[in-house]
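Participant: After the sequence you'll find the predicted model.
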Amino acid sequence: MKYAVVTGTSKGLGASIAKLLLEASVNVIGLARGENQELENADLPGKYKHYQVDLADMEQTEKTFENIISFMKKQPIESLQLVQNAALVTPIEQVGKQDAAKLTAHVHVNLLSPMVVTNLWLNAWRDSDFSLVIANVTSGAANRSVYGWNAYGSTKAGLDRYTNTVAVEQEKLQTGNKVFLFDPSIMDTDMQREIRSADPSQFIDVDQFKNYKTENKLRETDVVAKVLVDRLLDEESIQNGEYYSVKDILK
């Protein structure tokens, strides 16, 4: 059977990814702070199982993934994919005016959680007879400095370097595992609403992001998710260590 574990499935891109995978007969294990009743009650070819977890809490994150691994070890697995999509954009604020607790949660969700989970995941399936696919959702903010996005850009840049390094290690170890980055570009999500609600003193590009909405330049999450899911459903096409951007597919 085909399985995928997707973080951040309560809404937005994560929910869209999960739905499209379920429609393609992939069994999905979703993780989020909140539930997604639509996915849990969906009558689709794939089965959905949900775990409520706060990925900012490392103890809770480790325990949850240990439980998932224990569950998965009892299943007949044909293929297993991990999509690390969950992320925070807040705090949007200049350095010198930030709350340490919010910064800590931000780094935990965006960077430390994917590192901890990947470590657990690769160790758990070390002796399996199938290769793993791990997709980490990144952002163009990883490659440019944006006023007010010091935390977001830094954690996404860290995720990019981490993903590339894991890919190098897996290549050298000849595991057959594939680890890659997916850049969804700008979408119509709650994260975008958070960005648009920022004060110009916190985020000087806020008007540009308001224009994205008014000018209908934000893609729907189902459209973006299809680009990634099409790739995931064709594992042979995935290149270990690749940077896969929606902008290269949807012109």
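Facilitator: Noted; the coordinates are in hand. Numbering: from 1, shown residues only.

Participant: from here on, contacts and neighbour counts on C-alpha atoms
Facilitator: Will do.

Participant: Tell me which residue lies nearest the centroid of this protein.
Facilitator: With distances taken as CA atoms, centre = their mean, the residue of the chain nearest its centroid is Asn85 (1.2 Å).

Participant: Go ahead and confirm it touches Lys11.
Facilitator: No - proximity of Asn85 to Lys11 does not meet the contact threshold set by CA atoms under 8 Å, at 11.0 Å.

Participant: Tell me where this protein has strands.
Facilitator: 2-7, 27-32, 48-52, 79-84, 132-137, 178-183, 243-245 (DSSP state E).

Participant: And the contacts of stretch 138-151?
Facilitator: Outside stretch 138-151, the residues that touch it by CA atoms under 8 Å, 6 or more residues apart in numbering are 89, 91-95, 103, 106-107, 152-160, 181-185, 202-205.

Participant: follow-up on the earlier one: could the strands of the chain go into CSV alongside distance to Arg193 and mean neighbour count?
Facilitator: As requested, the strands of the chain are arranged in CSV below (distance: least, CA to CA, whole Å; neighbours: other CA atoms under 10 Å):
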stretch, distance to Arg193, mean neighbour count
strand 2-7, 20, 23
strand 27-32, 19, 24
strand 48-52, 23, 19
strand 79-84, 21, 22
strand 132-137, 19, 22
strand 178-183, 19, 23
strand 243-245, 22, 20
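
Participant: try this one next to it:
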Amino acid sequence: MKLTEHLTLLTGASRGMGLAMAEQLIDAGHSLVCISRKTNDALAARAAAAGVPLEQWPQDLGRAEAAASRLGGWLATLDASGLKSVTLINNAGFIPRIAPIGDIPAAEIAEGMRVDLEAPMLLTAAFLHATSSWNAARKVLNISSGLGRRAMASQAVYCAAKAGMDHFTRCVALEEAQRPNGAKVCSLAPGVIDTDMQVQLRGADPASFPDIGNFIGMKESGALASPEEAARRILAVLARPDFGTNPVADVRD
């Protein structure tokens, strides 16, 4: 892979907000590695037309050890001397069954925690280790959620994972502040976005999900940002010179 000056590694890039970020990063000339369950042919065509390097790695992030191992090994092979920046965006997310915790099968609880918390931790560890001696600006952006900062019934798994992501990011920020060319890290809540997750929330059983009316109301009132607009806001935060000053932030701040 012949790199441009900026390399971005992005999970969950095959659809929704992740796809919108991938498209905008390609348009900005970033070399891009996408880690998702599926590849996206339209994204590959867009990168080819723009002459921008793109790799797509089909990967189940519920089994993130393999993805982290591949990422670390791949980064170790690169000549990073021409890079100005290298960035990891942990965007992939999974909402298990919307129900009280006692009504969710153990396998779904475990899957939610693996995709939403374990995978970002493993990928971040691999990224930071492999790039520790690089001179390029190093950044880690973890896509969090307002639900990591607000408890909600029938969302215990997702809320817990995102709260864990926030606190994990705080810890990493303290570690990286002690290192030469330490990475700038941030766990960012992206606002409410019109994605498949919102469809899933609006389609939940009202008897099991007391907050369903709020999600229906946001859709009906036009309060949801499009994936494209949300992606623009997130990438604008990532490009700010003070990125990482607040390790836990909200795009609406």
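Facilitator: Received, thanks. If you're wondering where the values come from, they're calculated on a predicted model, not measured in any experiment.

Participant: what number of residues lie near the equivalent of Leu22 of structure 1 over in structure 2?
Facilitator: Using TM-score structural alignment, the partner of Leu22 of structure 1 in structure 2 is Ile26. Counted by other CA atoms under 10 Å, the residues lying close to Ile26 of structure 2 total 24.

Participant: same thing with the one 3 residues further on?
Facilitator: Neighbours of Gly29 of structure 2 under the rule other CA under 10 Å: 18.

Participant: And for Ala107 of structure 2?
Facilitator: Here the number of neighbours of Ala107 of structure 2 (other CA under 10 Å) works out to 9.

Participant: With His108 of structure 1 instead?
Facilitator: Per other CA under 10 Å, the neighbour tally for His108 of structure 1 reads 22.

Participant: any idea how far it lies from Asp205 of structure 1?
Facilitator: 25 Å (CA to CA, to the nearest Å).

Participant: now Val227 of structure 1
Facilitator: Counting by CA to CA, the separation of Val227 of structure 1 from Asp205 of structure 1 is 27 Å.

Participant: Could I get the full set of helices for structure 2?
Facilitator: If you assign secondary structure with DSSP state H, the helices in structure 2 sit at 16-27, 41-50, 64-76, 106-113, 119-130, 156-176, 196-202, 212-220, 227-239.

Participant: returning to that earlier point: map the residue nearest to the centre of structure 1 onto structure 2.
Facilitator: So Asn85 of structure 1 corresponds to Asn91, using TM-score structural alignment.

Participant: next one: Met187 of structure 1
Facilitator: In structure 2, the residue equivalent to Met187 of structure 1 is Ile193, according to TM-score structural alignment.

Participant: my guess is its match contacts Pro227, does it?
Facilitator: Yes - the criterion here is CA under 8 Å, and Ile193 of structure 2 meets it with Pro227 at 6.2 Å.

Participant: I'd like to check which residues are in contact with Leu141 of structure 2.
Facilitator: Thr87, Leu88, Ile89, Asn90, Val185, Cys186, Ser187, Leu188, Leu238.

Participant: Show me the two of these that sit farthest apart.
Facilitator: Across the contacts of Leu141 of structure 2, the longest distance by CA to CA is 14.4 Å; it joins Thr87 and Leu188.

Participant: Ser221 of structure 2 pairs with which position in structure 1?
Facilitator: With TM-score structural alignment as the criterion, Ser221 of structure 2 pairs with Glu215.

Participant: let me redo that: Cys159 of structure 2
Facilitator: Alignment note (TM-score structural alignment): Cys159 of structure 2 maps to Gly153 of structure 1.

Participant: Quickly note the distance from that match to Glu93 of structure 1.
Facilitator: 12 Å.

Participant: try Leu181 of structure 1
Facilitator: Separation of Leu181 of structure 1 from Glu93 of structure 1 (CA to CA): 26 Å.

Participant: ditto for Leu13 of structure 1
Facilitator: In this structure, Leu13 of structure 1 and Glu93 of structure 1 are 24 Å apart, going by CA to CA.

Participant: In terms of neighbours, single out the busier of these two.
Facilitator: Set side by side, Leu13 of structure 1 and Glu93 give different neighbour counts by other CA under 10 Å, the larger being at Leu13 (27 against 21).

Participant: what's the burial count for the residue nearest to Ala86 of structure 1 when sequence neighbours are not counted?
Facilitator: Nearest in space to Ala86 of structure 1, with sequence neighbours left out and distances taken as CA to CA, 6 or more residues apart in numbering, is Gly8 at 4.3 Å. Here the neighbour count serves as a burial measure; for Gly8 of structure 1 (other CA under 10 Å) it reads 26.

Participant: can you pull the contacts of the aligned partner of Gly8 of structure 1 in structure 2?
Facilitator: Taking TM-score structural alignment for the superposition, Gly8 of structure 1 sits opposite Gly12 in structure 2. Taking CA under 8 Å, 6+ apart, we find Gly12 of structure 2 in contact with Gly18, Leu19, Cys34, Ile35, Ser36, Arg37, Asn90, Asn91, Ala92, Gly93.

Participant: tell me the contacts of the third one?
Facilitator: Put plainly, it is Cys34 of structure 2. For Cys34 of structure 2, the contacting residues are Leu9, Leu10, Thr11, Gly12, Ala13, Ser14, Ala22, Leu54, Glu55, Gln56, Trp57, by CA under 8 Å, 6+ apart.

Participant: wait, the second one sits on Asn91?
Facilitator: Yes - Leu10 of structure 2 is in contact with Asn91 according to CA under 8 Å; the separation is 6.8 Å.

Participant: which residues are in contact with both of these two?
Facilitator: Shared contacts of Leu10 of structure 2 and Asn91, defined by CA under 8 Å, 6+ apart, comprise Gly18.
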